[in-house]
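Trainee: sharing a model that was predicted from the sequence below.
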Amino acid sequence: MSNRREFLKKSAMSTTFLGSAVVFESCAKADKATQEPAENTGDKPLVISTWNNIKANDAAWSVLSQDGHALDAVEAGVKIPEADPADRSVGYGGRPDRDGRVTLDACIMNPEGDCGSVVFLENIKHPISVARKVMEDTPHVMLAGEGALKFALESGFKKENLLTEASEKEWKAWLKKAEYKPVINIENHDTIGMLALDKAGDLAGACTTSGAAYKMRGRVGDSPIIGAGLYVDNEVGGAAATGLGEKVIKVVGSYLVVELMRQGNTPTEACRLAIERIKSKNPDYRDFQVGFVAVNKNGEYGGYSLQKGFGFALHNEEGKKYVKADSLFS
């Protein structure tokens, strides 16, 4: 398989979240959380991901703990929920749009600032791996819909039905009233955003989702948009978002968090300031949820959300834990 440089050459020739309460894996439930110091001293390698994605972090950590690269770690990590039919918000088993079609969005970013994304992709279990191939094997950043599917199939990915019996049953029940009203901390969906810092001090990130359940066909949220759902600057840090994507897009949320860290804010402070920005731009701020996680170059990490209930999973040399993030509103 040719890399990006080879692809360009051939083309030319042919055409002339730090919260406060934590739980370790031995008791990985937020309701058993204990108090953690307000600031962490930083550690590497580490992996952080939105919500309680302990298993995803385990997969990423297996790469990092063997001195692997951050990019390989985040891809391996988010592939876990992508393949899990019990995870109803990511990949296989994800809830469909209002037409009963499971459509997937994903993006990935490496330490060099290269990035790849797929949007409105159907019938491919691991959109994150397709996004990586877009980054590495094409001159583009984003492929969509039929074009993304065509590229995936040509790259050796298998076409398969992602709508499980459970998700189809829920969708048919939803059709009886067809009401679209996302619920805080559920939003009829969720996302996994993951950031990794490897032993060499390099950062990478990945984000993948099946998007808002029962959305209008063709809707794309923040998750596959570089700067909104995910952003990594290897000189500063990285950030990832979750929640109601339309609100994140409006402030280019993950990029905002990274820039706030560039100004000297800790990861937690940067996430909080970004949440305050979202609040100031949306009079209906009590009706939706947005959360951010972030890690800086020194290995300091944090998260913050608009409403209570958001948390993130962390794995570093000290072990693995779930962190219940602070929020603007209780």
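Mentor: Cool, the structure landed.

Trainee: rest of the way, CA atoms for contacts and neighbours
Mentor: OK.

Trainee: which residues of the stretch 151-300 of the chain fall in strands?
Mentor: All strands of the stretch 151-300 of the chain, identified by DSSP state E, counting those that start in this stretch, fall at 191-197, 203-209, 230-233, 237-243, 290-296.

Trainee: as CSV, these with distance to Asp99 and mean neighbour count would be great.
Mentor: Output for the strands of the stretch 151-300 of the chain, formatted as CSV (distance: least, Cα to Cα, whole Å; neighbours: other Cα atoms under 10 Å):
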stretch, distance to Asp99, mean neighbour count
strand 191-197, 21, 32
strand 203-209, 18, 34
strand 230-233, 28, 31
strand 237-243, 22, 33
strand 290-296, 26, 32
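
Trainee: putting a second one here so we can go through both:
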Amino acid sequence: MSNRRNFIKKAGILSAFLALNPWKAEELISEKSKKIKKPVVLSTWRFGLQANEEAWKVLSKGGRALDAVEKGVRFVEDDPNERSVGYGGRPDRDGKVTLDACIMDEKANVGSVACLENIKNPISVARAVMEKTPHVMLVGNGALQFAISQGFKKENILTPESEKEWKEWLKTSEYKPVVNIENHDTIGMIAIDEKGNLSGACTTSGMAFKMHGRVGDSPIIGAGLFVDNEVGAATATGHGEEVIRTCGSYLVVELMRQGKTPQQACEEAVKRIYKNFVNQNRNVKDTQIGFIALNKYGETGAFCLQKGFNYAVHTQDGNILIDAKNLI
């Protein structure tokens, strides 16, 4: 009898609350009825198609999103023909290939490396930082020493093609990255697995012919990548300095927390970056920024500053390349 009374009392309180808050009632009903699409993996640029296929080998077998994103971006790092990531990446103005990467799992564990030389797979070094050190980020020679201590092979990652381009660049030494030419781009990958857990990875060789020591947004948690397992994940590509100014990927995730869809969140983040250009009276025409996002329900979104950014999405329905909508 007392159990019945308690049930009636709780039901009455809930009914009164929902009567006073009809919008909350609608939200609760909608959240409960929403079906989660999983697994899902998405990544930046055309090379994301192949990267997604590698990640899907993990996700399709019920594997962890963290393992999937590491495997996916490693595939691009290993390819010497992809000239903005890992082995074969274009060098800085001193002829040195310096790599940046970060990784983040569903428990907010993070690892990052920046300005790492002579190691082909910075994403795996970043994961080792996450799992085997008390730190979040290692940089430069310290990151290299750590990588070697963990069994990573030290090797020359400047390919003849990249070296030739650098020597040609030295004739004028004009630093002017070209929008949507992948000499300054990143592979960012985010995924949700069968258990509904999110993870992300981001890796790059950075802008071609940058100043030695320059670090962009890619290895910075909250800028190039952010994951919140209660809400969603986001990653960025393009001119890293602009993403850093807005803590771009964190911003996208927080906008999703406030109720925006992944698409709406990406659009708002790009608009804020554009507003900075307007307020600072800077020319935006030589700049590209792109965001991709994934929420807890497996819904995706993407948006960019200028036309030309594309991204790959892999679900149970297949793996497709999509041209992102743009602001200007």
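Mentor: Yes, it's here. This one's a predicted model, so the numbers in the text were calculated from it and none came from an experiment.

Trainee: spatially central residue in structure 2, please.
Mentor: When Cα atoms, centre = their mean is applied to structure 2, the residue found nearest the centroid is Thr235 (2.6 Å).

Trainee: how near is the aligned residue in structure 1 for that residue to Leu314 of structure 1?
Mentor: Taking TM-score structural alignment, the alignment pairs Thr235 of structure 2 with Ala240 from structure 1. Going from Ala240 of structure 1 to Leu314 of structure 1 by Cα to Cα, to the nearest Å gives 14 Å.

Trainee: from Lys38 of structure 2, how far off is the aligned partner of Glu179 of structure 1 in structure 2?
Mentor: By TM-score structural alignment, Glu179 of structure 1 lines up with Glu174 in structure 2. With distances taken as Cα to Cα, Glu174 of structure 2 is found 46 Å from Lys38 of structure 2.

Trainee: those two - which one has more neighbours?
Mentor: Neighbour totals were compared for Glu174 of structure 2 and Lys38, and Lys38 leads with 21 against 9 (other Cα atoms under 10 Å).

Trainee: can you tell me the helix or strand for the more buried one?
Mentor: For Lys38 of structure 2, there is no host helix or strand (DSSP states H and E).

Trainee: which residues touch the residue lying closest to Val40 of structure 2 once chain neighbours are set aside?
Mentor: Spatial nearest neighbour of Val40 of structure 2, excluding adjacent residues (Cα to Cα, 6 or more residues apart in numbering): Thr315 at 4.9 Å. Residues near Thr315 of structure 2 by Cα atoms under 8 Å, 6 or more residues apart in numbering: 38-41.

Trainee: how close does the alignment partner in structure 2 of Gly201 of structure 1 get to Arg74 of structure 2?
Mentor: When structure 2 is aligned by TM-score structural alignment, Gly201 of structure 1 is paired with Gly196. Separation of Gly196 of structure 2 from Arg74 of structure 2 (Cα to Cα) stands at 23 Å.

Trainee: higher neighbour count, these two?
Mentor: Arg74 (24 against 20).

Trainee: not counting its neighbours along the chain, what's nearest the more buried one?
Mentor: Using Cα to Cα, 6+ apart and skipping residues adjacent in sequence, the residue nearest Arg74 of structure 2 is Asn121, 6.4 Å away.

Trainee: show me the contacts for that neighbour.
Mentor: Applying Cα under 8 Å, 6+ apart to Asn121 of structure 2 gives the contacts 74, 77-78, 86-87.

Trainee: name the member of these with the most neighbours.
Mentor: Neighbour counts for these, by other Cα under 10 Å, peak at Gly86, which reaches 35 neighbours.
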